[in-house]
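> Sequence plus predicted model, see below.
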Amino acid sequence: MLHIRVITPSELTETVTGVCAESVAVTNVVVLPGVAREPAGDLVQFDLAREAADAMLSRLRDLGIDRTGSISVENVDVSISAAATTAEEAAPGYDDDAVVWDELDARTAADARLSWAFLAFLALATQIAAIGALLDQPILIVGAMVLGPEFGAVAAICFGVVRRDRLRIVLATRTLVVGFLAAIAVTTACAAVSRWPLGWIQPSMLDDRPLTDFIVHPDRWSFVVAVLAGIAGILSITAAKSSALVGVFISVTTVPAAGNIAVAIPLGHWGEVGSSAVQLGVNLAGMFVAGVATLAVQRVLSQRYGVQMPLPRTQQRRARLGRGPRRVVRPRRRT
């Protein structure tokens, strides 16, 4: 379930509550007249089945609430309510399959920004990957993959392509390029200090490392894995499955390739610099292709088969298939 908080001008309150009253996906409606001060208006709150969120938010925008008032959306982790259960079961579809495009828009907009936190996490992940390459330790490589934040920027570019948002594509691309260049530069500097003044690392450390040798050998399987990871990553974001996204991070060799580039430069392994760069490019390309295709398919399916608003309470048949016996949702009597 989602909790929707709407600040609406008083003249539109009846229209908003009317849309809520007509939909089987809405429950727990609360109206507080005149409580909002900035922007001024009435406060309308209700719970909504995730399947109907995209259509409901679109309807509220059509009323101009986003310009004259405010719309906020929160996830409800636990809802102990028979009415909420009825609303979820009555709304056609499944909550895991529902794409809330406004939620995805906000998330990718945040991920497209070049922040200090992004640079710090990517630099730390690249340094851990570099140490993993030097010591031939796969566990460090996996840790670096999990720590890397780059998939957010990749998803933002994919979203920008599907929505034809050039500004988002430019911002996310800048974040990705600057982030990797900065992470490689910082890690290269650390590796140079470790080699010459300190003498901690030697070129021979990259000669024989059977456990992490895959980083410098990109092939067709690298692209296939990147494509599969890109599909899984987009699905995990749209379905709000953070646990699945961790698996995506572990699947792609972007951060390890950047870390290997950084240590190969001061150690003079120029062949590995090139092959690692190819590995990085192959993985990013695979995720871009898969991400754009997945979002495009989801957009087409949402437009063709998505829930329309309002979902009339006279529509009693469930549109779900393969979910057990059908239940008839009877309209509540108004007193």
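Sure thing, it's come through.
> contacts and neighbour counts: CA atoms only from here.
Noted.
> right, and the helix or strand after the strand or helix carrying Ala257?
Here Ala257 sits within helix 254-267, counting by DSSP states H and E. Using DSSP H and E, the next helix or strand after helix 254-267 towards the C-terminus is helix 270-305.
> hold the first one in mind and look at this next one:
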Amino acid sequence: MLHLRAVCPPERTDEVVEFLRTHAGTAHLVVHRGVAVQPEGDLIEADIAREAADEIVDALCALHLDRSGGITLEALDTALSDAADAAEEAAPGEGADAVVWQELLGRTGEESRWNLTFQAFLVIACLLAAVGVVTDSAVTIVGAMVVGPEFGPLAAIAVGLVLRRRDLIARAGVALLVGFPVSMAVTLGAVLLGSATGVFDPSAIVGNHAVDFVYQVGVASFVVALLAGAAGMLAMTSAKSAALVGVFISVTTVPAAGYAMVAAVAGRWDRAGYSVLQLLVNLLGIVLAAAAVLLVRRRKQSSAALRRPLSSG
């Protein structure tokens, strides 16, 4: 279930209340008249079935509540109520399968922005990857995978492609095109400093075996990226965010960026080149698979919407 809060102009309140009252996916409808201060108006609250959320939000946006008032959604972990159970039963489909597109846009839009926090995480992840490469530590490589924040912009690009949102694609593209080069440059400097001070020897990668998978690009790399992108988008659209950790661990994006810098300092330009190619293959595979999942889910959801009435009493 999701908790819906809508700030509504008084002249629209009765229309909104009537719509929510008659919608099968709505429970616990509450109206607070005259309590909203900025913008002024009434506050309408309801618990709605996740599988009905997209339809309800679209209807409220059609009444211009997103402009003249405000609409917020919040996930409910527990709802003990016969009315809530009835709403979930009446709403078509399963909550875990439902895509709330406005929620997805908001989430990917926020995670796709380049900012100091995003850059800091990406730098730390690349540095961890470089340490893992030099020390031949697969565990450290896995840690770098988990820390890396790059899936957010990649998911945003997929959403932008499917919904034709150029602004989202551009914002996410900036995050990646700025984030990775900056992180790789910082990593390069750190590796050079470590080599000059004798903290570690980049040439140690010649004998590494446990982390060789980082630069060994091939068909399997692309297949793994496709599977990871599909799993990641399924996790984002079904509120099963715990699965994202597995996605982070399965793709070789940040490790490849770190390996490329270590290999460059060591003079192993072949491995540096393969690492950069590995990075690009993984980025492309994730975006393609994530977009494909969204297209399938959107088509399925649109087909389901055509087969049901907008509301039921």
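Nice, thanks for sending it over. Quick caveat, the model's predicted, so the values are computed rather than measured.
> Now do the helix holding Ala257 of structure 1: everything it contacts.
Helix 254-267 of structure 1 is contacted from outside by 122, 125-131, 133-134, 141, 144-145, 148, 180, 183-185, 187-188, 191-192, 195, 202-203, 206, 215-216, 270, 272-274, 276-277, 279-280, 283-284, using Cα atoms under 8 Å, 6 or more residues apart in numbering.
> now swap in stretch 156-166 of structure 1 and tell me
The contact list for stretch 156-166 of structure 1, computed with Cα under 8 Å, 6+ apart, reads 105, 108-109, 111-112, 167-170, 172-173, 288, 291-292, 295-296.
> How far off centre is it?
13 Å (Cα atoms, centre = their mean, to the nearest Å).
> Same check on stretch 161-170 of structure 1?
How far stretch 161-170 of structure 1 lies from its chain's middle: 16 Å, per Cα atoms, centre = their mean.
> pretty sure Asp136 of structure 2 is in contact with Val206, am I right?
No. In this structure, Asp136 of structure 2 is not within contact of Val206 by Cα atoms under 8 Å, at 10.4 Å.
> Have a look at those two and say which one is more surrounded.
Comparing Asp136 of structure 2 with Val206 by other Cα atoms under 10 Å, the one with more neighbours is Asp136, at 19 against 13.
> Next up, the contacts around the aligned residue in structure 1 for the more buried one.
Using TM-score structural alignment, the equivalent of Asp136 of structure 2 in structure 1 is Asp136. Counting by Cα under 8 Å, 6+ apart, Asp136 of structure 1 touches Arg209, Pro210, Leu211, Thr212.
> I'd like to know which of the residues you listed are buried.
Neighbour-count burial (16 or more other Cα atoms under 10 Å) applied to these gives Thr212.
> out of the contacts of Asp136 of structure 1, who's nearest Phe46 of structure 1?
Thr212 (52.2 Å; Cα to Cα).
> Distance-wise, check that closest one relative to Ile231 of structure 1.
25 Å (Cα to Cα, to the nearest Å).
> One more: Gly69 of structure 1?
From Gly69 of structure 1 to Ile231 of structure 1 the distance is 36 Å (Cα to Cα).
> now Thr173 of structure 1, nearest residue through space, not along the chain?
Using Cα to Cα, 6 or more residues apart in numbering and skipping residues adjacent in sequence, the residue nearest Thr173 of structure 1 is Ile157, 6.8 Å away.
> Show me the strands in structure 2, by range?
Assigned strands in structure 2, in chain order: 2-8, 26-36, 41-48, 70-75 (criterion: DSSP state E).
> Specify the stretch among those strands that is closest to Gly313 of structure 2.
Closest approach to Gly313 of structure 2 among these (Cα to Cα): strand 26-36, 10.8 Å.
> Mean distance of the closest one to its aligned residues in structure 1, please.
For strand 26-36 of structure 2, the mean deviation from structure 1 after alignment is 0.7 Å (mean Cα distance after the TM-score superposition for structure 1).
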